[in-house]
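S.K.: Sequence and predicted structure below; questions after.
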Amino acid sequence: MSRLADESSHHMETLGTALNTSNKMAQESSKNAMYINRIFLISVAKIDHIVIKSTAYQHVLNEDSSEPLLDHLNCRFGKWYAGEGKEEFGKTKSFKVLDKPHANLHKKINDNMIYAEESKVYDPGNTQAIIENFESMEASSEEFFTYLERMIEE
């Protein structure tokens, strides 16, 4: 009987160790899944804005105003930022300063889209302003992407 109790005790200890190890592995997997999800969300935001910028260049160069102007609050990221993004990343330093470059990125696109709407892209007097708007858009985009990447680690 004593031997049976000892064996049972040993098996219970082994089971307990296995369960603890399994629990630690599950926690690590969960942590990794959350990290991967953060990377995915940030990657989608970056891809969206690469597409937005590319579309802006195309529409301005073609003086095509068929795309509606979106501000930084109404693009897919802007909606995410105000809701789910705020819940997930709202306490990070980068999240709190992300809005400014994001807003400027959209503002500069929209400033140039006005030239397209008015078919004034190729007016010689507008060339410098259009170039400066796109340069500012790209600088804001770079800053925006930097803050997005930092949010993953914060």
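M.R.: Perfect, thanks for sending it.
S.K.: Only C-alpha atoms from now on, for both contacts and neighbour counts.
M.R.: OK.
S.K.: Just checking, which helix or strand succeeds the helix or strand where residue 10 lies along the chain?
M.R.: Counting by DSSP states H and E, the element that carries residue 10 is helix 2-61. The first helix or strand that comes after helix 2-61 along the chain, using DSSP H and E, is helix 76-82.
S.K.: Now do that next one: which elements does it pack against?
M.R.: When contacts are defined as 3 or more C-alpha pairs under 8 Å, 6 or more residues apart in numbering; DSSP states H and E, helix 76-82 sits against helix 2-61.
S.K.: Okay, one more to line up with it:
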Amino acid sequence: MVYQRLFKQDENLNLSTHTTCRLGRWYLAPETQARYGDNRDFQQLNEPHRIVHETAHKALHAAQEKNWSQVLLEINDMESASLDVSALLDNLSH
């Protein structure tokens, strides 16, 4: 969604947070906490997930200001954190 908004230069800055998106709701669900709460990969998931949302939000704001170098920095950080999230989720699935 962030890429679509950047590409279209969409002025909508509303994004879900790391606690209101589907992954965040799953992460915070009591059933999920009971099942994975003691798992180290699960415990490490929150921070990179938060960073994905934070940097996406910053990228959209930078785009509104036409600060393209800042957009690229934020997207780079978002992608890095997203890879961390994917790796942690992959570990949980095994």
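M.R.: Looks like it arrived, so ask away. Keep in mind that what you see is a predicted model, and the values were worked out from it rather than measured.
S.K.: Show me what the helix holding residue 10 of the first structure is packed against.
M.R.: helix 76-82, helix 93-117, helix 127-153.
S.K.: Pick the most deeply packed of these.
M.R.: Highest mean neighbour count among these (mean count of other C-alpha atoms under 10 Å): helix 93-117, with a mean of 20.
S.K.: how about the helices and strands packed on helix 2-61 of the first structure, which one is nearest residue 62 of the first structure?
M.R.: In terms of C-alpha to C-alpha, the element of those nearest to residue 62 of the first structure is helix 93-117, at 7.6 Å.
S.K.: Report the angle between the helix holding residue 10 of the first structure and helix 93-117.
M.R.: Helix 2-61 of the first structure runs at 30 degrees relative to helix 93-117, counting by axes from the mean of the first three to the mean of the last three C-alpha atoms, to 10 degrees.
S.K.: Residue in the first structure paired with residue 45 of the second structure?
M.R.: Matched by TM-score structural alignment, residue 45 of the second structure corresponds to residue 98 in the first structure.
S.K.: Centroid-nearest residue for the second structure?
M.R.: When C-alpha atoms, centre = their mean is applied to the second structure, the residue found nearest the centroid is residue 52 (2.7 Å).
S.K.: Check how far stretch 47-58 of the second structure sits from its aligned residues in the first structure, on average.
M.R.: Its matched residues in the first structure lie on average 0.5 Å from stretch 47-58 of the second structure after superposition (mean C-alpha distance after the TM-score superposition for the first structure).
S.K.: returning to what we had before: for residue 128 of the first structure, see how far away the match of residue 45 of the second structure is.
M.R.: Using C-alpha to C-alpha, to the nearest Å, residue 98 of the first structure is found at 27 Å from residue 128 of the first structure.
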